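Q: turn this into a structure:
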Amino acid sequence: MTSIYNLRQYLDILRRENELLVIDTEVDPYLEIAEIHRRVIASNGPALLFTKVKGSSFPVVTNLFGTNRRLELAFGTRPMDFVADLVRLAEQAMPPSLSTIRQAAPLALQA
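A: Okay, here's the model as predicted:
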């Protein structure tokens, strides 16, 4: 996996992977963007880049991490591995002991 250092790099990756929809039509930031965003999330759709936001010189991007695939594109499998390790530790840590506390130390550092 390539390291991502900024939002622009991540957006480029999303474009290459067909995970980004660019909306060039002017949209109102008051409720319109939120409603489009809500509908896209409900259909498990792509990340959205609104390039013409009414009254603003800044674009708006939403739904960047809305699916497991986009999370993996951004962070690799590390978050999922971390959660799996936490679950495994919780299952093995009952009853708590000094050795299970020692096992938890690396996870605490990751968190």
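
Q: please count neighbours and contacts with C-alpha atoms only from this point.
A: Fine.

Q: in this structure, what residue spans correspond to helices?
A: 7-16, 32-42, 68-75, 78-92, 98-110 (DSSP state H).

Q: between the ones you listed, which gets nearest to residue 49?
A: Proximity of the helices of the chain to residue 49 was assessed by Cα to Cα; the nearest stretch is helix 7-16, lying at 8.9 Å.

Q: between the closest one and helix 68-75, how many degrees?
A: Counting by axes from the mean of the first three to the mean of the last three Cα atoms, to 10 degrees, helix 7-16 points 140 degrees away from the direction of helix 68-75.

Q: please give the structure of this sequence too, so both can be compared:
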Amino acid sequence: MSVIPKSSAVGRTVVRRLVNDRPPASERPFARKKTVGFTQEVCEQRTMEYLKTHPYITGKVYRGLCRCGKTKAAADLKKMMQEGKLVRTFVGNAYLFRVPMDGRKEKRKIKKK
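A: This is a model prediction of the structure:
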């Protein structure tokens, strides 16, 4: 660390770190390490295992299972829905994804007026 006196402060010194004073990231004890999520296949497998014991899965739960962000979770769930592995239902202000009944692809029925 280097001490740089501040001209406006009377009788005080301000301690500032210079960029060159920092050790490389590999030597810092609490350096952030990039976390890597799971592959698409592993996430899909974990989702199906989860749905064997639960009636539905939400995006938040999926993010916890697969260690990913909101956007990737939404894209993965949408892809599984388009492949017919999941069915999306809107409840309250959230989408719930569940396994289709009888293993077949379900389509939402639209009532005609």
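
Q: can you give me the TM-score here?
A: Once the chains are laid over each other, their TM-score by TM-score structural alignment, normalised by the length of the first structure reads 0.28; 49 aligned residues with a Cα RMSD of 4.3 Å.

Q: re earlier: any idea which of the helices of the first structure is most buried?
A: When the helices of the first structure are scored by mean count of other Cα atoms under 10 Å, the highest mean neighbour count falls to helix 68-75 (a mean of 17).

Q: re the thing from before, make JSON lines out of the helices of the first structure and add distance to residue 50 of the first structure.
A: JSON lines is the format used below for the helices of the first structure (distance: least, Cα to Cα, whole Å):
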{"stretch": "helix 7-16", "distance to residue 50 of the first structure": "12"}
{"stretch": "helix 32-42", "distance to residue 50 of the first structure": "8"}
{"stretch": "helix 68-75", "distance to residue 50 of the first structure": "18"}
{"stretch": "helix 78-92", "distance to residue 50 of the first structure": "28"}
{"stretch": "helix 98-110", "distance to residue 50 of the first structure": "34"}
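
Q: would you mind saying which of the ones you listed lies nearest residue 60 of the first structure?
A: helix 32-42 (8.7 Å).

Q: packing partners of that closest one?
A: Using 3 or more Cα pairs under 8 Å, 6 or more residues apart in numbering; DSSP states H and E as the contact criterion, no secondary-structure element is in contact with helix 32-42 of the first structure.

Q: how about a cut-off of 10 Å?
A: strand 47-50, strand 60-62 (3 or more Cα pairs under 10 Å, 6 or more residues apart in numbering; DSSP states H and E).

Q: got JSON lines for these, with distance to residue 74 of the first structure and mean neighbour count too?
A: Supplementary listing: these in JSON lines, determined by distance: least, Cα to Cα, whole Å; neighbours: other Cα atoms under 10 Å:
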{"stretch": "strand 47-50", "distance to residue 74 of the first structure": "12", "mean neighbour count": "20"}
{"stretch": "strand 60-62", "distance to residue 74 of the first structure": "14", "mean neighbour count": "18"}
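
Q: no further questions, thank you.
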